[in-house]
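K.L.:
What would the 3D arrangement of this be:
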Amino acid sequence: MSSQEHEATAPVGVGILGAGPVTQAIHLPSLARLRDILEVRHVMDVDPAVAESVAARVGARFGTSMEELLADPAVEIVAICSPHQFHAAQVIAACRAGKKAVLCEKPFAMNGEEAAAISAVSAETGVPIIVGAMHTFDPGWLAAEAAWGTLPAQVHTVRSSIVLPPNPRFEDFATEIVGRTPPPARDTTDGEAVRAMLTGGVMGLAIHDLPLVRRFTPDFADVAVLHAETVEPFGYVISLRAGATTIELRAAMNGTWEPSWTFEAIGDDAALSIDFTPSYVHAGSATARIRTQHSTTVLGPYGHNGYEGEWRRLAGIARGTETAPDAETLIHDLEFALAIAAAAASAGSAARGAKAPQETRA
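P.N.:
Here you go, the predicted model:
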């Protein structure tokens, strides 16, 4: 076998920045099912014990230095799974290191300026970026996109509804977690705490579905939040308009016995509903249903979920057999999420001190 043939068939090397629960319970199991095309070769975490423990599971190098990982020639794809505030700087550094592709967990930036800087560096270096909004890579969603015809033009209502137990329940089912940090306690009667919870809910949970929402709301510049409130112990209820489309975002994380993650887009003559598997459950794809007055088309479930789908896409990008998502789309998805988060936080905190609901524009 020639060196070129070997390069085309050998697994693509992966380096991971941040070895927390998402890496341990989601990405490593996904990558374990793709060992013929992807191989974890370097794991970095600021906690050396966590880095060593997680790397040992896959026989990879470990360390506490981002620079050392980026300088490792065995690393061809970089996955950024660190806390949000480090994402932009690490994406830019990975691009400048000349890697073949970068996966960044959502959100890939915390404001428009960071997003613009990332886009500029990606264009300058030619390094493509994928953002880890996994539902956009789910085979059930992709099959629905290919089959729904004129549905986006007629949709008037979009709903995202999420009911889940706290993440540790699924994390502990998936793997043995090391180095878990307990979430901070919040006073839900405090206006600033409400703002933080609504911002975190949108940017940490709703953001998985917001790229799907935006598929049906091309006129997203004028976002009006009609109502926003938190749900105990953690969750949100947000009602908004984007252009002529009504959007409902609901989530509750509690001790529920039956997790549910659904997405709906309802039009005049047709409707789409999708049942997604919870993030930490490695149980195949979503199931989509497209309904009209005369028929129901069921799509899925397929053999893998969106997390595995994004890794398959990354491997194809690294090998030059697939194209990367459009950078402008990623930026608009982020701007949409930031606008909703800011307006929901403002409306939610204002409602704590006012009797009448307020409309807040982004």
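K.L.:
Only C-alpha atoms from now on, for both contacts and neighbour counts.
P.N.:
Will do.
K.L.:
what residue lies at the spatial centre of this protein?
P.N.:
Note on the chain: the residue nearest the mean C-alpha position is A133, at 2.5 Å, using Cα atoms, centre = their mean.
K.L.:
Contacts only, for the nearest residue to it once chain neighbours are set aside.
P.N.:
Once flanking residues are discounted, A133 sits nearest to H208: 4.9 Å by Cα to Cα, 6 or more residues apart in numbering. Shown in contact with H208 (Cα atoms under 8 Å, 6 or more residues apart in numbering): K106, A133, M134, H135.
K.L.:
Quick one: those residues as a markdown table, columns for distance to E76 too.
P.N.:
Listed next are the contacts of H208 as a markdown table, based on distance: Cα to Cα, whole Å:
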| residue | distance to E76 |
| --- | --- |
| K106 | 20 |
| A133 | 21 |
| M134 | 21 |
| H135 | 24 |
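K.L.:
One more, please, to line up against the first structure:
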Amino acid sequence: MVYGVGIVGAGPGVAALHLPTAARLGEEFAVVHISDGGSGRAAALAARVGARHSSGVDELLADPRVDVVAICSPPEQHAEQILAAVQAGVRGILCEKPLAMTTADAENVIDACRGAGVALIVGTNHLFDDAWGRTKHHLVAVGGPVQTVSVSMSLAPNGRYHADVTDDPPVLAQRGGAPDLQDPAVAAQIVRRLMIGLAIHDLPLLRDLAPGFPVDGEVVYARAIAPIGLCVGYRSGGVLVHLAAVMHQDGADTLWRLGISTSEDRVEVDFPPPFVHAGSAAVRVRAANGRWTTYTRTEQDGYLQEWRALADLLDSGEAIEYEEILDDARYAIALADAAAELVREGGAR
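P.N.:
As a prediction, this is how the structure comes out:
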């Protein structure tokens, strides 16, 4: 069966990622409707694939050809639009990260999807990358406990992320110039938004490696980094985790690396740059004797695999991991809230 897809949102991610991915999965999905928030961009994107276009969500959700909705709108709109899609009777939803901005909204969304039996995938594409499956298999096979984890992100500026972290009070007061990172309220907002909007790519992975937060853990340090970035360290489940991210016009080439140190070896996962189809992440392992082993990459990237995961749920009728999705959201939101609070308090314990 080919499922009709309605895409809510018409930004760069839709143009560069979701439309090409749906085209590669033409035996499973066909984009039939694209809506925007009033920008007018949906018309041009829809013309590329012969789909209808509209503004808002009402017309798209009323389209009888729409079986599946991809929610690619700003994060604050995700929870409300998921609930509207469930109410409209769609069969499946792929929601870009994050699922919701608050724990209460995440719980409401999961309750609604579970009650209606709607297949749900959150587009944390690193979680669906084949390399992450190989990494977990290696960690289980070696058996050495995880001791430390680091995530390093050096990215070119991205207008969407910049808007996400600077468009609400108190940062609005800084419009026209760089955010005042000396203002604890401004710095705290930037850290929370980047945790939920950018670091969220890897937080489900970190929940696998360092589970238990916030019950079994605490944020140790947190600060915002100029011009837009963060540095956060926390303990969870006996594992020390360090997160660093910066978006800088004159920075180094894109780097997105997950490093895992166990009692036996060191694993490094280098993810491709965002917004490109470049195959799976690269995984290499440094043994105690200093020898490096590199795993073979695949052509399939996480963006493709998340859509395939949705197709599998729709085709098979298998149980949907609602609790796992909810626990991922709880972990991310609790961590973002704790990091932001520590920034407001001065940045370190």
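K.L.:
I'd like the TM-score for the two structures, please.
P.N.:
Overlay of the two chains. TM-score (TM-score structural alignment, normalised by the length of the second structure): 0.89; 334 aligned residues with a Cα RMSD of 2.3 Å.
K.L.:
circling back to that earlier point, the residue nearest to A133 of the first structure matches what in the second structure?
P.N.:
In the second structure, H208 of the first structure lines up with H201, judged by TM-score structural alignment.
K.L.:
thinking again about what came up before, map the residue nearest to the centre of the first structure onto the second structure.
P.N.:
Checking TM-score structural alignment: A133 of the first structure goes with T124.
K.L.:
Could you do L70 of the first structure as well?
P.N.:
Aligning on TM-score structural alignment places L70 of the first structure opposite L61 in the second structure.
K.L.:
Against V151 of the second structure, how distant is the match of H208 of the first structure?
P.N.:
Separation of H201 of the second structure from V151 of the second structure (Cα to Cα, to the nearest Å) stands at 11 Å.
K.L.:
Do a quick rundown of the helices in the first structure.
P.N.:
In the first structure, helices defined by DSSP state H lie at 3-9, 21-22, 28-32, 48-58, 66-70, 87-96, 112-125, 139-147, 151-154, 167-174, 191-204, 210-214, 306-319, 327-352, listed in chain order.
K.L.:
and the shortest one, what other elements does it pack with?
P.N.:
Put plainly, it is helix 21-22 of the first structure. Identification of packing neighbours for helix 21-22 of the first structure by 3 or more Cα pairs under 8 Å, 6 or more residues apart in numbering; DSSP states H and E yields no helix or strand.
K.L.:
Setting the sequence-adjacent residues aside, check what's closest to M197 of the first structure.
P.N.:
Of all residues not flanking M197 of the first structure in the chain, T230 sits nearest, at 7.1 Å (Cα to Cα, 6+ apart).
K.L.:
mind checking how far that neighbour is from L17 of the first structure?
P.N.:
Distance, T230 of the first structure to L17 of the first structure, by Cα to Cα: 32 Å.
K.L.:
Counting neighbours, go ahead and name the busier of these two.
P.N.:
Each of T230 of the first structure and L17 has its neighbours counted (other Cα atoms under 10 Å); L17 has more, 27 against 22.
K.L.:
contacting residues for the more buried one?
P.N.:
Neighbouring residues of L17 of the first structure by Cα under 8 Å, 6+ apart: V43, M44, D45, M66, V78, A79, I80, C81, S82.
K.L.:
Repeat the analysis, applying 10 Å as the threshold.
P.N.:
Counting by Cα atoms under 10 Å, 6 or more residues apart in numbering, L17 of the first structure touches 23, 42-46, 51, 63-66, 69-70, 78-83, 87, 90, 104.
K.L.:
With R235 of the second structure instead?
P.N.:
Taking Cα under 10 Å, 6+ apart, one finds 148, 210-214, 216-220, 241-242 in contact with R235 of the second structure.
K.L.:
list the ones among those residues that the first structure also has?
P.N.:
Contacts from the contacts of R235 of the second structure that recur in the first structure, judged by both residues aligned by TM-score structural alignment, their matches' Cα atoms under 10 Å, are T148, A210, F213, D216, G217, E218, V219, V220, V241, H242.
K.L.:
What remains of the contacts of H208 of the first structure once you look at the second structure?
P.N.:
Retained in the second structure by both residues aligned by TM-score structural alignment, their matches' Cα atoms under 8 Å are the following of the contacts of H208 of the first structure: K106, A133, M134, H135.
K.L.:
In contact with the second one, which residues are there?
P.N.:
This means A133 of the first structure. 104-107, 205-212, 306-307, 310.
K.L.:
if I look at it, how far off is A109 of the first structure?
P.N.:
13 Å.
K.L.:
How many residues are close by L240 of the first structure?
P.N.:
L240 of the first structure, neighbours per other Cα under 10 Å, totals 22.
K.L.:
Show me what it aligns to in the second structure.
P.N.:
In the second structure, L240 of the first structure lands on Y234 (TM-score structural alignment).
K.L.:
Distance of the nearest residue to G197 of the second structure once chain neighbours are set aside relative to G4 of the second structure?
P.N.:
Leaving aside its sequence neighbours, G197 of the second structure sits nearest to P98 (Cα to Cα, 6+ apart; 6.5 Å). Distance from P98 of the second structure to G4 of the second structure, counting by Cα to Cα: 23 Å.
K.L.:
Between those two, point out the one with more neighbours.
P.N.:
P98 (26 against 19).
K.L.:
so what corresponds to the more buried one in the first structure?
P.N.:
Residue pairing (TM-score structural alignment): P98 of the second structure is matched to P107 of the first structure.
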